[in-house]
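Student: need a structure here:
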Amino acid sequence: MSERWARAILATYRWAGAAAYPFIGGYIVWRVTKGKEERTRRHERYGRPSEPRPEGPLVWVHAASVGETIAVVGLVEHLLKSGIHVVLTTGTVTSASVAAERLGRRVIHQYVPLDLKPAVSRFLNHWAPDLAVMAESEIWPVTILELGARRVPQVLVNGRMSDRSFERWRRHPFLAEALFENLAHVVAQSEVDGERFRKLGARPVTVSGNLKVDTALPPVDEAALAGMQAAIGTRKVWAAVSTHEGEEKIAAEVHRMVRKRHPDLLTIVVPRHPERAEALAEAFADEGFDVVRRSSGGEIGPQTDIFLGDTIGEMGLYLRLTEIAFVGRSLAGEGGQNPIEPARLGTAVLSGPHVENFRDAYRRLIERGGARPVRDTRMLAGAVCLLLENEGIRRAMIAAGRSAVEEMSGALSRTLMALEPFIHPLIVKSRLQGGNGRAA
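Tutor: Just a heads-up that it's a prediction; the model follows:
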């Protein structure tokens, strides 16, 4: 495929999206019925703002979901302290809740516009950002091209390129280059990610490490934590967190197997998508398990088998109730979920083999002895038993995990250094205009 054809394909994509725009309403309404959109704010997905644009320099920061939102909090706080306005977009209801919890009204939150020309153009016409910062793997063709046409610098931070995405882009090198050449800078998570972006035509590319290492520890309601710890008492506890479909069933089977050796076992299950909780609770009950849902306000009792963590923004609570955590999307799913938070909060980390999206973090944790991979349900049950019965091994894994994470720190300062050429002119502009931003 030649460069000319690549540009023709991208142009066709842009205008095909514009043609489909009038018919997209049904899709958004369907998402509202599934709880995937806020009914009163669905207009934001069409690029229609819900707040006025403040005067002065403004940076658009986009973080698709919860993990990305948490990762950019430190960067956003630096911008705010510098007197620069931030409009933060996210793509999910849960990430919007996290943004409100961590940043409040210091930022302007909007749902990200659909990657369709009318929506993106309306969004950019209103907010007129001086800089666009996208987190991790957010490669939206129309958005990138529209920002490029307006000569708005675009920087990808905490950049990640999965095996599947890399292979897909590598099959269409001219198409990849036509998009990635619009990026003013890519700040990659690892050397592997950085090299992949370079091969696809991005320039310049630097490596920062993972921003998620430099975030504040997840908050916790101390009263709720103390109450649950009292209710649990001396019972054996392990957790399966950030689980995807199929892994909750695995966790229940592990509970059944381990309970033969530890009759007082409590299993904590925290699904990645809390909206699945009702169906999960019914499935657990059908299997004969006594289930308590956090969202229902029920209390953990002596007979409780499974404590279902079906609330948003309480991972800090769930992880502080245990010293053993299986991190999901790694046995039944693919790609893995972030193990850094569990390691920082003092758990021995277990995972399946499919952790491609967090390869570098898992490599470091496994090398130091802070994480152990398992192949299947039986091996997971064996690992849970081993850690429950051997405090020395468990404590050594916890210490090794914390040490590995500490070695990975520094990503925020390296990212800010890469962003300095883009941010400094905005700081100067803000000061010249009197610094009348929300960060006062």
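
Student: Please make it C-alpha for all contacts and neighbour counts, starting now.
Tutor: OK.

Student: How many residues are close by residue 431?
Tutor: Residue neighbour count, defined by other C-alpha atoms under 10 Å, stands at 16 for residue 431.

Student: wait, I meant residue 255
Tutor: Counted with other C-alpha under 10 Å, the neighbours of residue 255 add up to 23.

Student: Please name every helix or strand in contact with the host helix or strand of it.
Tutor: Here residue 255, judged by DSSP states H and E, is contained in helix 247-258. In terms of contacts (3 or more C-alpha pairs under 8 Å, 6 or more residues apart in numbering; DSSP states H and E), helix 247-258 is packed against strand 266-271, helix 377-389.

Student: I have a second one here; can you model it like the first so I can compare?
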Amino acid sequence: MPLLKLYRLATHALTPLAGPLLNWRVTQGREDPARLDERFGVATRERPPGRLIWMHGASLGETLALLPLVERFIQRGAEVLVTSGTVASAQLLCARLPAGAFHQYMPLDAPAFVDRFLDYWRPAIAIFAESELWPNMVAALRARGVPLVLANARVSRQSAERWGRFPGAARKIFGAVDLCLAQDADNAARFIGLGAPYVRVGGNLKYDVPPPPADPAALSAFKGAIGARPVWAAVSTHDGEDEQILDAHAEIAQQVPALLTVIVPRHRERGAEIAMLAQARGLSVALRSRDGDPQPDVAVYVADTVGELGLIFRSVGIIFMGKSLAAGGGQNPIEPAKLGCAVLHGPSVDNFLEVYAALGAAKAAARVNDARALARAVHYLLSDPKRMRRMGRAGAEVVEKLGGASRGIIDAVEPYIAQVAIEGR
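Tutor: Prediction:
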């Protein structure tokens, strides 16, 4: 039996288990209990009249990358539905989406839920970020004649190799994509190999994402709490990195006793765990969610809240980007670079090679291989504020020059929307 047919039968048969699964995820903090119906394809708000553009990103990074497109479609008079699959992305999007756009959760990929979702929203076009393709949703869009576009499209070499083990399924799914706008030539080649029929290099939307906002009063209070203390931040840290961050703090603090180290875990629920690691080393620690702004006696400050990276990036001149000392592929450094921060990172940045290479070439970012190298780099920059500011200015210039993908993507997508309008769908 063909793999995709088996998948469809399995998801149909397992539909009765969706409720218990989602209820379990609620207990883990991975679903919003107040909006659980959306995961069954049930709308929790009215569909606006007229042309509706649907955009989808799997989680926080992918959906934020869509914001420049959202703005441009709204300027053209469209209403925009944005979906995602994580609680963190929903919370941030609800705060940052402009008027004319709104958020719903992506339904689970069961035929009944997908049909209910599409029958209600009736999108003119579906624009998915990166390579978030669910077989039942792709088939349902094709059956309804809704154009499917991959924007900011990216598929890692490892993912492409996994898809390559099932060439028939890959051709069926990627062959249903009407237009694939890849981030770069390497990704374009991988999508062509997977069977996407129309592939172009569209650039990286993440360069066009506006910097994260910061509440002025909160920013003023946070900066006031830091005062003149030397400070640096490790952002989007993952398991296995926090110990190295704390080791680096201990080494720097031997020469900089007033040092404040800010740790922003990628998953905020890890905040208490990181605080315990710091306490076990004899360090004074505070959690933003519990203790508010950092007090003078705090050495390690864990910013375990959502939507406050703008505050951190505007208050701290040195940012270490996590998921890079561990073998994770790195995190996106564009936002801190846009706000003039000097960027440090570990050796594992495969997911963002282009931007790290550009920042490195401009001497706006530096690689560190372990906790000791991280400590040396942070201490060097703290001791040379002019160098730190030069790195920050260079990074802001780099990301400014690399922007502009959203304009080209809108131009590429417009003919598909116009064709839908002509055909009256």
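
Student: Now the TM-score, please.
Tutor: Structural agreement between the overlaid chains, expressed as a TM-score with TM-score structural alignment, normalised by the length of the second structure, amounts to 0.95; 425 aligned residues with a C-alpha RMSD of 1.9 Å.

Student: hang on, the earlier thing: over in the second structure, find the residue span the helix holding residue 255 of the first structure aligns onto.
Tutor: Structural correspondence for helix 247-258 of the first structure: residues 241-252 of the second structure, per TM-score structural alignment.

Student: on that earlier part again, show me how far the helix holding residue 255 of the first structure is from its chain's centre.
Tutor: Put simply, helix 247-258 of the first structure sits 25 Å off its chain's centre (C-alpha atoms, centre = their mean, to the nearest Å).

Student: wouldn't residue 212 of the second structure be in contact with residue 306 here?
Tutor: No: the pair residue 212 of the second structure / residue 306 is not scored as a contact, 11.5 Å apart, by C-alpha atoms under 8 Å.

Student: Among those two, which residue is more densely surrounded?
Tutor: Taking neighbours as other C-alpha under 10 Å, residue 212 of the second structure and residue 306 compare with residue 212 leading, 20 against 15.

Student: Please report the number of neighbouring residues for the aligned partner of residue 188 of the first structure in the second structure.
Tutor: In the superposition onto the second structure, residue 188 of the first structure corresponds to residue 182 when matched by TM-score structural alignment. Burial of residue 182 of the second structure is recorded as 27 neighbouring residues (other C-alpha under 10 Å).

Student: quick one, what contacts residue 182 of the second structure?
Tutor: When the contact criterion is C-alpha atoms under 8 Å, 6 or more residues apart in numbering, the partners of residue 182 of the second structure are 130, 150-154, 188, 199-204.

Student: Kindly report the same for residue 307 of the first structure.
Tutor: Residues touching residue 307 of the first structure, when contacts are defined by C-alpha under 8 Å, 6+ apart, comprise 266-269, 291-294, 300.

Student: Let me know the closest of those to residue 46 of the first structure.
Tutor: When these are compared for distance to residue 46 of the first structure (C-alpha to C-alpha), residue 294 wins out at 34.5 Å.

Student: corresponding residue for the closest one in the second structure?
Tutor: Aligned by TM-score structural alignment, residue 294 of the first structure pairs with residue 288 of the second structure.

Student: And the nearest residue to that match once chain neighbours are set aside, how close does it get to residue 233 of the second structure?
Tutor: Nearest residue to residue 288 of the second structure in three dimensions, chain neighbours excluded: residue 303, at 5.0 Å (C-alpha to C-alpha, 6 or more residues apart in numbering). Taking C-alpha to C-alpha, to the nearest Å as the measure, residue 303 of the second structure and residue 233 of the second structure are separated by 10 Å.
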